[in-house]
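**Student:** I'll drop the sequence and a predicted model, then ask my questions.
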Amino acid sequence: MQLLLTIGIALFVVWTAVIVWQNHVYRQAALSQAEEFSRSMHEATMAGLTGMMVTGTIGQRDVLLDQMNQLGSIRDVRVVRGTAVIETFGEGTAHDARPDRSEQWVLDNGRALSVVESDGKGEYLRVVRPALAQQDYLGKNCLSCHQVAENSVLGAVSMKVSLDKVNADLAAQRWKSILMAGRHQHPGAAADLSVHLQGGHGAAALRRTGGAWHRRRRPVAGHRRHLQQRDRRPAAGAQGNEREPAPHRRRSARRY
């Protein structure tokens, strides 16, 4: 009983560690995919804004941003102007709100920022990426319109990628792992396990039925014949308790 309890505790610890490790790996992979998706959305937003700048319709960028916010997987898409753009083209429209702390950090450092946050709508991946002035960005030369040094920060694109589907899939996977672990550890599960151990006088078989372990001996061929011959011998006392004298006793009687 103590052995079974020890095995059960060990299996519980192992399965718990496996489930935690699986959840961590799956979540990290999901967050990596969400970040790559945000990169694609960032480039799509910048491609639309660049096309509107070239065609002179940049004043209608709110239409583009409103369409981006209608996508089910992202929300709160914002375009924040940097200092260089504000000095040249002004502060923009009312939708070009002042940057928050995360957006201001990206404008100051010129590096992307991604962090998991949550609000009343659920958990999301907050991603803010800078828009840099480059000679060849999406097929266009940013320096032809923006009179700034190359790689200067022109602004930032901020968005929130929903993690609702990721969390739902993660919860489903977690329950599957728990159910699988419970099925393997349930004491009343009926299963037959055979373990053949070669060597000695035979093979040992272990059978598990209804949570109880039974050990039975399976003799090999030579040992089986020995048992059959022993069973055919007359039992002691079956013929008047007569026993045949040992050979050395007969020789001793003839000598004297």
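**Tutor:** That came through fine.
**Student:** going by C-alpha atoms from here, please, whenever you check contacts or count neighbours.
**Tutor:** Fine.
**Student:** for this protein, which segments count as helices?
**Tutor:** Along the chain, the segments classed as helices by DSSP state H run 2-55, 61-69, 83-89, 101-109, 164-185, 221-232, 247-255.
**Student:** tell me the most buried of those helices?
**Tutor:** Ranked by mean neighbour count, these are led by helix 101-109 with a mean of 17 (mean count of other C-alpha atoms under 10 Å).
**Student:** can you name every helix or strand that that helix contacts?
**Tutor:** Contacts defined by 3 or more C-alpha pairs under 8 Å, 6 or more residues apart in numbering; DSSP states H and E place helix 101-109 against strand 122-132, strand 153-162.
**Student:** if we can go back for a sec, columns distance to residue 119 on top of the helices of the chain, output as CSV?
**Tutor:** Shown next, in CSV, are the helices of the chain (distance: least, C-alpha to C-alpha, whole Å):
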stretch, distance to residue 119
helix 2-55, 18
helix 61-69, 17
helix 83-89, 30
helix 101-109, 16
helix 164-185, 12
helix 221-232, 73
helix 247-255, 100
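**Student:** can you get me a residue count around residue 186?
**Tutor:** 12 (other C-alpha atoms under 10 Å).
**Student:** below is an additional structure, to be compared with the one above:
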Amino acid sequence: MEKRLRLRFFALFTFLFLFFTIVMSLTFRELAISESKKKALDISELVRDTLTSYMVMGVIDRRDEFLSRIRELPGVESVKVIRGESVIKQFGPGRLEERAEDYMEREVLEKGIILDRLKEGIQKVEYKVVIPYKAIPTKGIDCLSCHSAKQGEVLGAISLTMDLTHVRNSVMNIILTVFLIAGLVSILSLYIIKKFLKPYVELIQETSDCMEKALKGDFNCKVETNLQDEGKILAEKLNKTFNYLNLSLQKIEERVTAMIGYGVLKTGDTISDTSKIVDELLRIYKFKRIIEKDKSKQDVYKRLIDVFSEYMSLDKFSFYEVDNQKGKIKVVWTEGSEGWCKEVIYENANECRAKRTGSDVDSRDFPCICPNFIDNETCYTGKLRYYCIPVYVGGQVRNVFQVVYEQEMEEFIQLLIPYLKGYLNESAPVLEARMYMEMLREQSIVDPLTGFYNRRFLEEIANNLTAQIKRRNSALGILAIDIDFFKQVNDTYGHDVGDEVLKEVAKAIKESIRESDIPIRFGGEEFLVLLVDVQPGYSVQVAEKIRKAIENKVINVGVVNLKKTVSIGVSEYPLDSEKLWQCIKFADVALYRAKEEGRNRVVRFSPDMWKSAEY
């Protein structure tokens, strides 16, 4: 900037200097020429008037002496008297030098006007003036008394030639002197201006630099100046403004970071970063508002997965849910592969390093730090890397998020991790609330002793279940199971042993049916098993399988080993009735028939066991 300003001042002074020099030169020239012309005219008129006086006094013969003295005047090169036609006619042509020699002299004699000419050459400057001498009374002298001429007729002319070379040289010397003085003045002025303006130029430059940084969002700038006038006041106000903006934006960033629990990617542009923070805060706020209104944790999971895959553009990741009671892990969602971890973690949650340690797992810390990654070969070669984040819900690791990425994506993923943690942390309280809601609901529909559903659960699902069975045109097997002589166990060994028997019987039932089947503790020592989508006759086979499994099971209750049997009644919906509860009653009727026939057996319901028309 200082260079540009210096060039501008230099150009301005150069222009002014040249303009002043040219104006001065032309002015001096015009003044010199004007004065020379005036001098020439004065001399010409003097010659005319003097010769007129000589004629009146009768001493015209002394004219040559007079003209010689005139020629001796400085700058006079030649002077002569030219005779007009009337004088030639009256007194003769005279001497040769008294005749008109050029067009100027002839034109003056002809028109009676004053003519002059300036002739400038490289070596010489010549000025010639020709003035007419007319037959008119002048200063009381009547020319017509001596000349035979008409009033106003041109009697002759005075031709004067002057050498103005010395005048030009003088003017040039003056101009050169002025030029040198003006040049020195300009240089001195520029120096003084530079010294005077330097601190202001530096102030403007520093202000410009700070404003440039401010445009890029960097307000950590200070304007320095040695000025003690208004410039210092300006610098102080600018510094206060920049400092205020910088501190304000930092406070905004710190408060938002504290609010959302993580920082955003910084670019160095404070305004842009602050805008991103506000945008992220709004996004997080909207995200929390949405998931707080979601009905279940599955809905929250879906929101998170949408954020990871759509907003963050992740194409390789897994999201797991930890069941701390059972010590298992299940996959909530996986992207880019059927699974990024070995199946061993599903059965034993502690095989997951992130879950076991409760801390982040970064494959960069140690080559393939977790042995249960699905493809450790690509991990060792560096083609794939991973980062696992445990999510605490209710003081325990309830979820694990795993992102998998190529080596060239490392920088992007590392910048993205705070965002991932932010969304996971924001969702944790909502997941905890939904988890407690599910636990409460589960406690209301699950028997705590056996882990089977209770009768309330059956009442809730009855209508939907029967509708699905009819829609699929299949059958629902119903097994009513009762432990034989169970009261004797309670009476003999106590209720604690009775509870162990119930748990072992439930375990045997659970192991004998499919995952899709529904075991229910119907009351006391009686169980109900709903076999979903079975073929006719299949229910009896499953019932027999259960009976044998329990018959062959040895129940160790500490003080004694027990063996128990069960009686099972079987019915099928809608084969036996169009009403589910009537089919359950039929299975119960078949159960009591099994008891009557000696226990430890399976009895299929038949219409002859029920005589009433309606249930």
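**Tutor:** Yep, it's here. Quick caveat: nothing in here was measured; it's all calculated off a predicted structure.
**Student:** quick check: TM-score for this pair?
**Tutor:** Superposed pair, TM-score by TM-score structural alignment, normalised by the length of the first structure: 0.71. Supporting alignment: 211 aligned residues with a C-alpha RMSD of 3.2 Å.
**Student:** for the helices of the first structure, which one sits closest to residue 152 of the first structure?
**Tutor:** Of all those, it is helix 83-89 that lies closest to residue 152 of the first structure, at 8.2 Å by C-alpha to C-alpha.
**Student:** mean distance, that closest one to its aligned residues in the second structure?
**Tutor:** With mean C-alpha distance after the TM-score superposition for the first structure, helix 83-89 of the first structure departs from the second structure by a mean of 1.1 Å once superposed.
**Student:** which part of the second structure matches that helix?
**Tutor:** Aligned by TM-score structural alignment, helix 83-89 of the first structure falls on residues 85-91 of the second structure.
**Student:** what about the helices in the stretch 351-500 of the second structure?
**Tutor:** 353-357, 376-381, 410-445, 455-472, 486-493, 495-512 (DSSP state H, counting those that start in this stretch).
**Student:** where in the first structure does the third one fall?
**Tutor:** Helix 410-445 of the second structure corresponds to no residue of the first structure when matched by TM-score structural alignment.
**Student:** how distant is that helix from the center of its chain?
**Tutor:** Relative to its parent chain, helix 410-445 of the second structure has a centroid offset of 30 Å by C-alpha atoms, centre = their mean, to the nearest Å.
**Student:** host element of the residue nearest to the spatial centre of the second structure?
**Tutor:** With distances taken as C-alpha atoms, centre = their mean, the second structure has residue 272 as the residue nearest its mean C-alpha position (5.6 Å). Using DSSP states H and E, residue 272 of the second structure falls within helix 270-292.
**Student:** could you tell me where the helix or strand that comes right after that helix falls in the first structure?
**Tutor:** Going down the chain from helix 270-292 of the second structure, the next helix or strand is helix 297-306, by DSSP H and E. Helix 297-306 of the second structure corresponds to no residues in the first structure, going by TM-score structural alignment.
**Student:** where in the first structure does the following helix or strand past helix 297-306 of the second structure fall?
**Tutor:** Next helix or strand after helix 297-306 of the second structure toward the C-terminus (DSSP H and E): strand 317-323. Following TM-score structural alignment, strand 317-323 of the second structure has no partner segment in the first structure.
**Student:** name the helices or strands packed onto strand 317-323 of the second structure?
**Tutor:** Packed next to strand 317-323 of the second structure, using 3+ C-alpha pairs under 8 Å, 6+ apart, are strand 328-335, strand 396-406.
**Student:** contacts for it?
**Tutor:** Strand 317-323 of the second structure has contacts (C-alpha atoms under 8 Å, 6 or more residues apart in numbering) with 328-336, 339-340, 349, 397-404.
**Student:** likewise stretch 5-24 of the first structure?
**Tutor:** Contacts of stretch 5-24 of the first structure (C-alpha under 8 Å, 6+ apart): 170, 173, 174, 177, 178, 181, 185.
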